[in-house]
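> this is the structure alone, sequence omitted:
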């Protein structure tokens, strides 16, 4: 008697060619999932060919229901990331980060997708004096944060007994990715010290940031796909760790200690009003523990820099690459408001 063939579950990942997607997708493939990777691939195709990987180059605002057929779960990574992008492209940020993800969630539910994961951001907390939990009042200070928060609220409303929705408020990410970003605090500091003996640091340095390695948030998403978390349907989780929560000036010191203690600080920008400490107790109760420290992330990037595996260029600074694409007429177009 032949054994019954076990079909691989299909996971649809939007924004799959980005900083997180370039780490997450290989993890999912390693766990024997099939992956449908949808992206405009503005930053190139970092995902290696795999018989269980289907690459679709498409604007997320145009995807049809056909891509969701027999999909088990959706991880909606797509976003115009960070505050500078939101400030420069406010309408597109609203369309991509809020409207397109709400549409994707609705299609997912309509097509019988079982799980929908929305990676959001801790920046929805804005400026807080007390340690914030998932139930704390939000104070978004930018279009980027506001679009994410609005997406959270409207997508959670779609939850049902057959449609699991989980929101992940990610801390500021760091660490190596094939789609490298040097516009993230730890990454930018590390590259600056290694290449130029100068550490770029945003004024005034006293603002606090919870951090999370890109591999840790990816590990969490794989865990959520792999296991049954029905009791957490419609729940929000802060993603990060207490051991990766530091002031910007202390993050700078950690980078200096791991790369070059003699490097000079180069202050830039206006004082950053975002400052918050975040509780991760709820994540711990879920049974998930981040593994990768700031020290690990810095050393990892230094090794990659030594091997010329990563380098700072236009593509590694998100807003600069968006501006370049726009100047060449190759960036996203705003849709007419109906």
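Received, thanks. Given the structure is predicted, the values throughout are model-derived calculations rather than measurements. Numbering: from 1, shown residues only.
> CA only for contacts and neighbour counts going forward, please
Will do.
> which residues touch stretch 182-200?
Under the criterion CA atoms under 8 Å, 6 or more residues apart in numbering, residues 172-175, 181, 201, 251-252, 255-256, 259-260, 262-268, 294, 298, 301-302, 305, 312, 316-318 lie in contact with stretch 182-200.
> which of these fall within strands?
172-174, 201, 264-268 (DSSP state E).
> can you pick the most crowded of those residues?
Per-residue neighbour counts (other CA atoms under 10 Å) across the ones in strands among the contacts of stretch 182-200 peak at residue 174, which has 29 neighbours.
> strands of the stretch 1-150 of the chain, start to end?
With DSSP state E, counting those that start in this stretch as the criterion, the stretch 1-150 of the chain has strands at 10-14, 34-39, 53-57, 71-76, 115-121.
> show me what the fourth one is packed against.
On a contact count with 3 or more CA pairs under 8 Å, 6 or more residues apart in numbering; DSSP states H and E, strand 71-76 meets strand 10-14, helix 101-110, strand 115-121.
> try it again at 6 Å.
Counting contacts by 3 or more CA pairs under 6 Å, 6 or more residues apart in numbering; DSSP states H and E, strand 71-76 is packed against strand 10-14, strand 115-121.
> go through the ones you listed and name the closest to residue 96.
For residue 96, the closest of these is strand 10-14, at 11.0 Å, according to CA to CA.
> ok, residues contacting that closest one?
Applying CA atoms under 6 Å, 6 or more residues apart in numbering, the contact partners of strand 10-14 are 33-38, 71-78.
> could I get the residues you listed as a markdown table with neighbour count and distance to residue 51?
Compiled in a markdown table, these are given as follows (neighbours: other CA atoms under 10 Å; distance: CA to CA, whole Å):
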| residue | neighbour count | distance to residue 51 |
| --- | --- | --- |
| 33 | 22 | 11 |
| 34 | 23 | 9 |
| 35 | 26 | 10 |
| 36 | 22 | 11 |
| 37 | 22 | 13 |
| 38 | 24 | 16 |
| 71 | 20 | 17 |
| 72 | 21 | 18 |
| 73 | 24 | 19 |
| 74 | 25 | 19 |
| 75 | 24 | 20 |
| 76 | 25 | 22 |
| 77 | 23 | 22 |
| 78 | 26 | 23 |
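> against that first model, consider the following:
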């Protein structure tokens, strides 16, 4: 596909600006015509004089002020690249809001700059406002209906052979849901996973005709090359997750969370991978009382967060030559998954309320953003299916503004589901806060969370009641407990271990990785 030049992009914008100008002028002409038709009963001389005044208003007042309308559209982002990737409902809503604001602005400016006898009556302004508010989103809907839907019919987005997507860590807490969602949408799914926590999360889909499992280590060059062959999109979820688990073994944490990502970038570019979706964390923001956006300064306070920040930098630096990384900074995740976890605050406190009848809260005023694991998986799908020109090189906070809670709020919601639970408050010196804004992913990708805290708490309650989870204390359900009991995953390949050690120390990418990467691209 040939990229559009700056001239063609400028031409596209000019056409849309012209279309909006035509829209407001047609709306005003119809409003003036409506006003003129009301004058049939007025003597001829009065009608002639009044029509002259309406024409004078159109030429001397409305014509120069009408240029404010496309300016308002430009400010609201209706002509930007991001706008083109926005969900249709959000497009129409933003267009309608822009129209309302523009009309109000035009009326106010007219009243300030011109005498009242130079302006048309209120009925004309009302008719104009109604027409513009209807026409602005209406024209965009007609364009979509006439052209976009026809293009989708002629050039279907789903190829004859389903696209293969590689999910690294596809048997994990989030990955086991992502794989199912991708299969449900008709994709071919290839999973690379070392099965540190067992194979049960993927047992029910392992025989699916569009599912392929490769057991391997994301630190092993041969395993990664084999997994990426013929793939154009990657979801990278493999990691030692959580502060306690990373603190247990710094070396392994840096190798898996950072060094392996560096290696995967080189191999992915050699293989011709276009999309690379990376799972990061809102913990990169550290402690702050401010509302954090994607543009806020990162301030990681744990090894886990630092490895995420370092990996993000490597990915964004590597962007180009057809390689388009997207970074998703997940909130604190909760909810039931084929690979259950009870080392996450919502899940753990729910289990304690269910089984022990007591919930302990340390400094309940700390803010945390929460996200259901199913919504986390859905955000990955949303990025994979968005235009690569929109999401390439972008970072998104993933969550919902309505899911920013204090830990005290969380305890009260658990108490609503388990009324007999006793809540214990314990003082702790750790007062780290972070609240996060999720406006970007909502406005650009139309992403909304579908599950509330209460939904996650209740589904865990049902899982316990149905005997799906017997003992939440088992090491299998906790990353740090499992690693303490069974040890860190070993790097079996000696050469690969040397490569990881070099990459973890921020050394230049070893020649061995470049060789394998080049071979993958041949």
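Looks like it came in fine. Quantities reported herein were computed from a predicted structural model and do not represent experimental measurements.
> TM between them?
After superposition, the two chains reach a TM-score (TM-score structural alignment, normalised by the length of the first structure) of 0.93; 330 aligned residues with a CA RMSD of 1.8 Å.
> sorry, back to before: need the helices and strands packed on strand 71-76 of the first structure in JSON lines (columns: distance to residue 197 of the first structure and mean neighbour count).
Rendered in JSON lines, the data for those read as follows (distance: least, CA to CA, whole Å; neighbours: other CA atoms under 10 Å):
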{"stretch": "strand 10-14", "distance to residue 197 of the first structure": "37", "mean neighbour count": "24"}
{"stretch": "strand 115-121", "distance to residue 197 of the first structure": "31", "mean neighbour count": "25"}
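> and those strands: which comes nearest residue 148 of the first structure?
Using CA to CA, these put strand 115-121 closest to residue 148 of the first structure, at 5.8 Å.
> mean deviation of that closest one from the second structure?
For strand 115-121 of the first structure, the mean distance to aligned residues of the second structure following superposition is 0.4 Å (mean CA distance after the TM-score superposition for the first structure).
> and that strand, what does it pack onto?
Checking 3+ CA pairs under 6 Å, 6+ apart, strand 115-121 of the first structure ends up next to strand 71-76, strand 164-170.
> the counterpart of residue 274 of the first structure in the second structure: how many residues sit nearby?
Superposed on the second structure with TM-score structural alignment, residue 274 of the first structure falls opposite residue 432. Neighbour count for residue 432 of the second structure, taken as other CA under 10 Å: 14.
> look up how far residue 264 of the second structure lies from residue 335 of the second structure.
According to CA to CA, to the nearest Å, residue 335 of the second structure stands 29 Å off from residue 264 of the second structure.
> got it, and residue 482 of the second structure?
26 Å.
> more crowded one of these two?
Neighbour totals were compared for residue 482 of the second structure and residue 264, and residue 264 leads with 25 against 17 (other CA under 10 Å).
> correct me if wrong: residue 28 of the second structure contacts residue 126.
No - between residue 28 of the second structure and residue 126 there is no contact under CA atoms under 6 Å: 10.4 Å.
> comparing these two, which residue is more hemmed in?
Shown here are residue 28 of the second structure and residue 126; by other CA under 10 Å, residue 28 has more neighbours (22 against 13).
> which SSE is the closest residue in space to the more buried one that isn't next to it in sequence in?
Nearest residue to residue 28 of the second structure, sequence neighbours excluded (CA to CA, 6 or more residues apart in numbering): residue 128, at 5.5 Å. Here residue 128 of the second structure sits within helix 122-143, counting by DSSP states H and E.
> the aligned partner of residue 350 of the second structure in the first structure: neighbour count?
Counting by TM-score structural alignment, residue 350 of the second structure lines up with residue 190 in the first structure. Residue 190 of the first structure has 29 neighbours, counted by other CA under 10 Å.
> ok but residue 190 of the first structure is inside a helix, no?
Yes - assessed by DSSP: H, G, I helix; E, B strand; the rest coil, residue 190 of the first structure belongs to a helix.
> how near is it to residue 114 of the first structure?
Distance from residue 190 of the first structure to residue 114 of the first structure, by CA to CA: 40 Å.
> could you do residue 97 of the first structure as well?
Going from residue 97 of the first structure to residue 114 of the first structure by CA to CA gives 22 Å.
> between these two, who's got more neighbours?
Neighbour count, other CA under 10 Å: between residue 97 of the first structure and residue 114, residue 97 has more, with 28 against 18.
> the second structure: which residue goes with that one?
Taking TM-score structural alignment, the alignment pairs residue 97 of the first structure with residue 257 from the second structure.
> measure the aligned partner of residue 179 of the second structure in the first structure to residue 312 of the first structure for me?
In the first structure, residue 179 of the second structure lines up with residue 25, judged by TM-score structural alignment. According to CA to CA, residue 25 of the first structure and residue 312 of the first structure sit 23 Å apart.
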